[in-house]
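Enquirer: sequence and computational prediction follow.
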Amino acid sequence: MNNPENLTPTQRSQIKRVPQRGNYERQVIYQILDEGLICHLGFAIDNQPFVIPTAYGRVEDQLYIHGSPASRMLRSLITGIEVCLTVTLLDGLVMARSAFHHSMNYRSIVIFGTASVVKDAEEKLEALRAFTEHVVPGRWAEVRQPSRQELQGTLVLSLPLAEASAKIRTGAPLDDEIDYDLPVWAGVVPLQLVAGEAIADSRLQPGITPPTYIQNYTRVHVK
């Protein structure tokens, strides 16, 4: 019986290399997707592989990507070809005592499936809201909403989160036992994406200050 709290691993999504790092919990997959900003979308056309970085947004079990109808990537995806989408968050550099055992702490997602065009107007608008809120939570309510012409000029595709898995590494380096006595520093250098001070547009009207969600912008533990 399928557990609604977990995705069922498939032949493609099953973690085979270091399987103990695999995770199929929906909430873990959601958290990684919601903290990331960019995905890499892989597909093949006439035996030529492509991997394209692009932004995305999530609404429950649907991942959305968007762009111009003239985009080669999007025009290819609407034909129903198989895709592989990945998101990776780098959390630290793992410094071991030997060159061989250096590693990285990370959280990653791999999603397989086929994308479909979002035709329903309400779902399309919700997807565009999700894009904006994914990048900058709180922004959608403050800016001008898309016009009818802008909506018509934007192609939105939906990819179901049905065949996916997470892979996660945490913790200290794992050296060979004989190497623990070496006089070499070992440990973890934590990494995270940090926002700098906001830079105002040169044509910003006087008296407009950055909103709180800009002043306090962070990608850590995004909900």
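Expert: Happy to help now that I have it.
Enquirer: when you work out contacts or count neighbours from here on, use the C-alpha atoms and nothing else.
Expert: Will do.
Enquirer: ok, longest strand in the chain?
Expert: The strand of greatest length in the chain, counted in residues with DSSP state E as the criterion, is given as strand 83-95.
Enquirer: from the chain's centre, how far out does that one sit?
Expert: Centroid separation for strand 83-95 versus its chain: 9 Å, with C-alpha atoms, centre = their mean, to the nearest Å.
Enquirer: next one: stretch 69-88
Expert: Counting by C-alpha atoms, centre = their mean, stretch 69-88 is centred 15 Å from the centre of its parent chain.
Enquirer: ok, second structure coming up, stack it against the first:
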Amino acid sequence: MTEPATRTPLSPTPRSALNRSKERGATDRAELDAVLDAGLLCHLGVLLGGSPVVIPTTYGREGDTLYLHGSTGAGNLRAAMTGDVSIAVTHLDGVVYARSAMHFSMNYRSAVIHARPVELTDPEERMHGLRVIVEHVAPGAWDAVRSPNKKEMAATMVLALDLTEASVKMRTGGPRDEESDIAAGVAWAGVLPLRQVWDAPIDSADLAAGIEVPEYVRARGAESVSAGF
């Protein structure tokens, strides 16, 4: 993905500034890109009827814009249009075992975004937003499948969110035990890594004979093989 030459840097606001473990925060916007690009699912937080609701949904990023989509009849998306929302993407990389219960932790990469969604109404912009989402989740698929028709587009809402106000936080490494617990040597300490991999594609039960798994699908599995998974 080609990024614009000039981009707004990550600058903390009262909502996005880290209050605890500030040393785990990242200030480079490329770190935000990396967390979002590595994920497939985000959690959208909205106020629905005066109560907080968190919705898991797919997304797509292009430059400093995040795209979401859903049914025009979805109450959560309608609620998202009434004010600011919060979006979170998290990758769990491992469980950190310590010698003391209070020092158990997790290695992770996370991003939290605050923004006011904008509903796209221009037909070309809406189609482009959907393309970004599909290509993020299934690279190479958009040009190989049927494009949305007028009926499908009429039933679909596409939202764009600016990525200016966001925070990135991550943890790596082993446990941060007390010296006295290290010296006592009473328990194992270390990291149990966690990874997510692609498995072999499974044909649809109604797939016509002779249609092979396309290269753009096989390529996803090859990512896991090349990484040694």
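Expert: The structure has been received and is ready for your questions. Just so it is clear, the structure is predicted and the values come from calculations on it, not from any experiment.
Enquirer: what residue of the first structure matches up with M153 of the second structure?
Expert: For M153 of the second structure, the aligned residue in the first structure is L151 (criterion: TM-score structural alignment).
Enquirer: quick one: its match is in a helix?
Expert: Yes. Inclusion of L151 of the first structure in a helix is indicated when DSSP: H, G, I helix; E, B strand; the rest coil is applied.
Enquirer: and the strands in the second structure?
Expert: Per DSSP E, the second structure has strands spanning 25-26, 41-48, 51-58, 60-62, 65-71, 85-97, 105-115, 118-119, 156-162, 166-171, 190-193. These are given in chain order.
Enquirer: can you add distance to L18 of the second structure and mean neighbour count and give these back as a markdown table?
Expert: Formatted as a markdown table, the strands of the second structure follow (distance: least, C-alpha to C-alpha, whole Å; neighbours: other C-alpha atoms under 10 Å):
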| stretch | distance to L18 of the second structure | mean neighbour count |
| --- | --- | --- |
| strand 25-26 | 7 | 18 |
| strand 41-48 | 19 | 19 |
| strand 51-58 | 21 | 13 |
| strand 60-62 | 23 | 21 |
| strand 65-71 | 22 | 20 |
| strand 85-97 | 14 | 19 |
| strand 105-115 | 11 | 20 |
| strand 118-119 | 26 | 16 |
| strand 156-162 | 20 | 21 |
| strand 166-171 | 8 | 23 |
| strand 190-193 | 25 | 15 |
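Enquirer: so the longest strand of the first structure matches what in the second structure?
Expert: For strand 83-95 of the first structure, the aligned range in the second structure is residues 85-97, judged by TM-score structural alignment.
Enquirer: average offset between the matching stretch and the first structure?
Expert: For stretch 85-97 of the second structure, the mean distance to aligned residues of the first structure following superposition is 0.8 Å (mean C-alpha distance after the TM-score superposition for the first structure).
Enquirer: pull out the buried positions in the longest helix that the second structure contains.
Expert: As far as residue count goes, and with DSSP state H defining each element, the longest helix of the second structure is helix 123-137. Across helix 123-137 of the second structure, burial judged by 16 or more other C-alpha atoms under 10 Å covers 126-127, 129-137.
Enquirer: can you redo the residues you listed as JSON lines with distance to T164 of the second structure?
Expert: As requested, the buried residues of helix 123-137 of the second structure are arranged in JSON lines below (distance: C-alpha to C-alpha, whole Å):
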{"residue": "R126", "distance to T164 of the second structure": "21"}
{"residue": "M127", "distance to T164 of the second structure": "23"}
{"residue": "G129", "distance to T164 of the second structure": "18"}
{"residue": "L130", "distance to T164 of the second structure": "21"}
{"residue": "R131", "distance to T164 of the second structure": "22"}
{"residue": "V132", "distance to T164 of the second structure": "19"}
{"residue": "I133", "distance to T164 of the second structure": "19"}
{"residue": "V134", "distance to T164 of the second structure": "23"}
{"residue": "E135", "distance to T164 of the second structure": "22"}
{"residue": "H136", "distance to T164 of the second structure": "20"}
{"residue": "V137", "distance to T164 of the second structure": "23"}
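Enquirer: who touches stretch 219-228 of the second structure?
Expert: Defining contact as C-alpha atoms under 8 Å, 6 or more residues apart in numbering, one finds that stretch 219-228 of the second structure is touched by 197-200.
Enquirer: grab the nearest non-local neighbour of the residue mapped onto P190 of the first structure from the second structure.
Expert: Counting by TM-score structural alignment, P190 of the first structure corresponds to P193 in the second structure. Taking C-alpha to C-alpha, 6 or more residues apart in numbering, and ignoring the residues beside it in sequence, P193 of the second structure has G94 as its nearest neighbour in space, at 4.0 Å.
Enquirer: ok, A17 of the second structure next?
Expert: Counting by C-alpha to C-alpha, 6+ apart, the residue nearest A17 of the second structure is S167, at 6.9 Å.
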